[in-house]
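Visitor: Any chance you can model this:
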Amino acid sequence: MGSTCVRIAIDAMGGDHAPGEIVAGALRAREELGIEVLLVGDPQQIEAALPSKTNLGQVEIVSATEAIAMDEEPLSAIRRKPKASINVAMNLVKNQKADGVVSAGHSGAAMAAALLRLGRLPGIDRPAIGAVFPTLIASKPVLILDVGANVDCRPKFLDQFAVMGSIYSEYVLGTPNPKVGLLNIGEEDSKGNDAAVRANQMLRENSQISFIGNAEGRDVLSGRFDVIVCDGFVGNVLLKFAEAVGDIVLQILREELPQGLRGQIGSAILKPNLKRIKQRVDHAEHGGGLLLGVAGICIIGHGSSQAPSIFNAIRIAKEAVDNSVLQRIQSQYQSLQQESN
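Guide: Take a look at the predicted model:
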């Protein structure tokens, strides 16, 4: 690409609040992160969603005449609709016209489009969606993967997730020597089903990661682990549950704060604390998950994403580009293959 500025393609037609909230989050990212955003979708709808004072000459819109609905079967829809916004966005990355893609649309369609158009990184059997969760330790998040890309996982898939998650945790989240755990029903290596026991053994033998054992449900948010691997079925249930807990915590805070003048005074005093609480537990602050294992940067956001979530999803994409996540994963697997030979 001719410019060193990071360019992110945004699926403007994906999500419950498209294109309005998607466009708003993208414009904020352009202003605050200093990146170029390519708004992919129906030009008329995108232009209608732009603020009235927007200079159209400063906004890059890439036309896509189709969109994929949430109730469509992902693979067939991707093939049937080549001009769908998610396909057009992926092609921008494939053709090196963008450094990454952000979509809050159909997550299955986003993954299918990434696999068909970008392909997998060498040595990776299955991609995984990684989601960042807050923990009891401030500024020490935990990365969970997979949270929805693979319903069933072989032990070797979990082993690959651990390597990719460790690289992301170290270079993007800033965690030196990330501690890896396997989500399980007990701490002992012998606990769980046959696949869990075999995965535990494989993770223990992997010299590329710092595996410290099984992680029970109560350990997920403790801060003891930096990366936790699991299959996409369990991971997605965990993700949705954690989001619900965060929403409940925020709702309880709003309900329990005193009303009237006392409440106004108390809220003013507590405002910095309340803001930090929101940043730690509100899933909108984390934006979405990075699809690790495909040959391109792809962030899959929540279908209900509004402008703040889209902004944070674009920020994650930029950080992944800036920290060369793809190149690091590829380099790690090349060295693994050389060792095995």
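
Visitor: switch to C-alpha atoms for all contacts and neighbour counts from now on
Guide: Fine.

Visitor: Spatially nearest residue to Tyr333 (excluding sequence neighbours)?
Guide: Once flanking residues are discounted, Tyr333 sits nearest to Gly123: 6.1 Å by CA to CA, 6 or more residues apart in numbering.

Visitor: all strands for the stretch 101-250 of the chain, in order.
Guide: Secondary structure of the stretch 101-250 of the chain by DSSP state E, counting those that start in this stretch: the strands cover 128-133, 142-145, 179-183, 210-215, 227-229.

Visitor: Following up with a second sequence; could you model it the same way so I can compare the two?
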Amino acid sequence: MVSIGVDVMGSEKGLKEAVKGCVKASQKRDIHVVMVGREDEIKEILRKYPKRILKKAKFDIVNATEVIEMTDEPFSAARRKKDSSIMVALDLLKNGEIQGFFSPGNTGAVVISSVLKLGRLDKVSKPALVTVIPSIYGFRTFLDVGASIDLEPRDYLLFAIFGKVFVENVLRKYKVRIGLLNIGEEDYKGPEVLRKARELLKEKLGEEFVGNVEGYQLFLGNVDVVVTDGFTGNVVLKSSEAASKALSSLMKQEITAKWYGFIVGGLMKIALKGFRKKTDVSEYGAATLLGVNGNVFIGHGASSAKSIKSGIVYAAKLSQVNLNQKIDKILSGMGEI
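Guide: Next up, the predicted model:
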């Protein structure tokens, strides 16, 4: 049985949606959910659930009186709100009462709180958030998507190692191709820190490092890991999500505007079944925080109950893999970085 703590107070969709996702996830075999938040409010929502549903669910509630809002400045909130749902859940993780922590809340606050409570791995100066994105060659790993900015060359190397460990243990690929996101493939392109990072990755990773990759290669290039800083990664990720939604909406508008649209729509629904399978990242329901001493996962702030359930299930799966432990073992065997 894997026990996952959930910050139910952080979601933009509200407590009701978060509790719904927790209840659904806790009905899964071998998953126990610990809902962390204002106990009275959680219990009030649960009173409306049928007993037959609650009977199948495996969960506990741990009280936390404070909430770190999406609008809170992360560092000051982490320092000031000691009894927030994020901080209380991280205490449970640190003390071994849960195996993983999932939050759909304030990303910056979760990252900073995790570093403060759990600490960083040896040799790691900055953590990274890793996510999975679809491409014409299958799923690939992209990091950092929002944890750290102002990187040094060695941080890019560490992130590349994080990505390699993720690909090998989650995507199950063993000949890993690693690229550094830049404005061009040429060696001289990009700011000085990226040029130095490129040389370091080439020296330390050898043939696994394919060099600089441009933005289009995220989706069209044959590369398994794409490394960047958290600011750039977050902008790219959110822009890609928005572009996907916009294209889908435009396609729907065009189809429904024609009298024969229902016929075309029906045919497309059949034809796109395979497409959905190749591009559906719901199995990877959260970004994974790598470089800290614990299993921490962050979902989208606007996560629905379905997405929260998916994030918890994903967290339970990866908490058994213990990626940070594997990374720590690799780093301990390396010399000076």
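
Visitor: about what we covered before: mean neighbour count added to the strands of the stretch 101-250 of structure 1, as TSV?
Guide: Formatted as TSV, the strands of the stretch 101-250 of structure 1 follow (neighbours: other CA atoms under 10 Å):
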stretch	mean neighbour count
strand 128-133	27
strand 142-145	30
strand 179-183	26
strand 210-215	21
strand 227-229	31
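
Visitor: Quick check: which of these is nearest to Ala195 of structure 1?
Guide: Closest approach to Ala195 of structure 1 among the strands of the stretch 101-250 of structure 1 is made by strand 179-183 (11.3 Å; CA to CA).

Visitor: against structure 2, where does the closest one fall?
Guide: With TM-score structural alignment applied, strand 179-183 of structure 1 matches the range 177-181 in structure 2.

Visitor: Also stretch 225-237 of structure 1?
Guide: With TM-score structural alignment applied, stretch 225-237 of structure 1 matches the range 223-235 in structure 2.

Visitor: buried sites along that stretch?
Guide: For stretch 223-235 of structure 2, a neighbour-count test (16 or more other CA atoms under 10 Å) marks Val223, Asp224, Val225, Val226, Val227, Thr228, Asp229, Gly230, Gly233, Asn234 as buried.

Visitor: Quickly note the distance from Ile300 of structure 1 to Ile10 of structure 1.
Guide: 11 Å (CA to CA, to the nearest Å).

Visitor: list the residues that contact both of those two?
Guide: Common neighbours of Ile300 of structure 1 and Ile10, using CA atoms under 8 Å, 6 or more residues apart in numbering, are Val102, Ser103.

Visitor: Which parts of structure 2 are helices?
Guide: Along structure 2, counting by DSSP state H, helices occupy 15-26, 39-46, 51-56, 74-80, 85-94, 107-118, 153-166, 192-205, 217-220, 230-256, 261-271, 273-279, 305-319, 323-332.

Visitor: got those helices as a markdown table, with distance to Gly291 of structure 2 columns?
Guide: Listed next are those as a markdown table, based on distance: least, CA to CA, whole Å:
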| stretch | distance to Gly291 of structure 2 |
| --- | --- |
| helix 15-26 | 26 |
| helix 39-46 | 31 |
| helix 51-56 | 35 |
| helix 74-80 | 18 |
| helix 85-94 | 15 |
| helix 107-118 | 9 |
| helix 153-166 | 8 |
| helix 192-205 | 18 |
| helix 217-220 | 23 |
| helix 230-256 | 14 |
| helix 261-271 | 41 |
| helix 273-279 | 28 |
| helix 305-319 | 14 |
| helix 323-332 | 6 |
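
Visitor: now for the ones you listed, which one comes closest to Lys173 of structure 2?
Guide: helix 153-166 (9.0 Å).

Visitor: what range in structure 1 does the closest one sit on?
Guide: With TM-score structural alignment applied, helix 153-166 of structure 2 matches the range 155-168 in structure 1.
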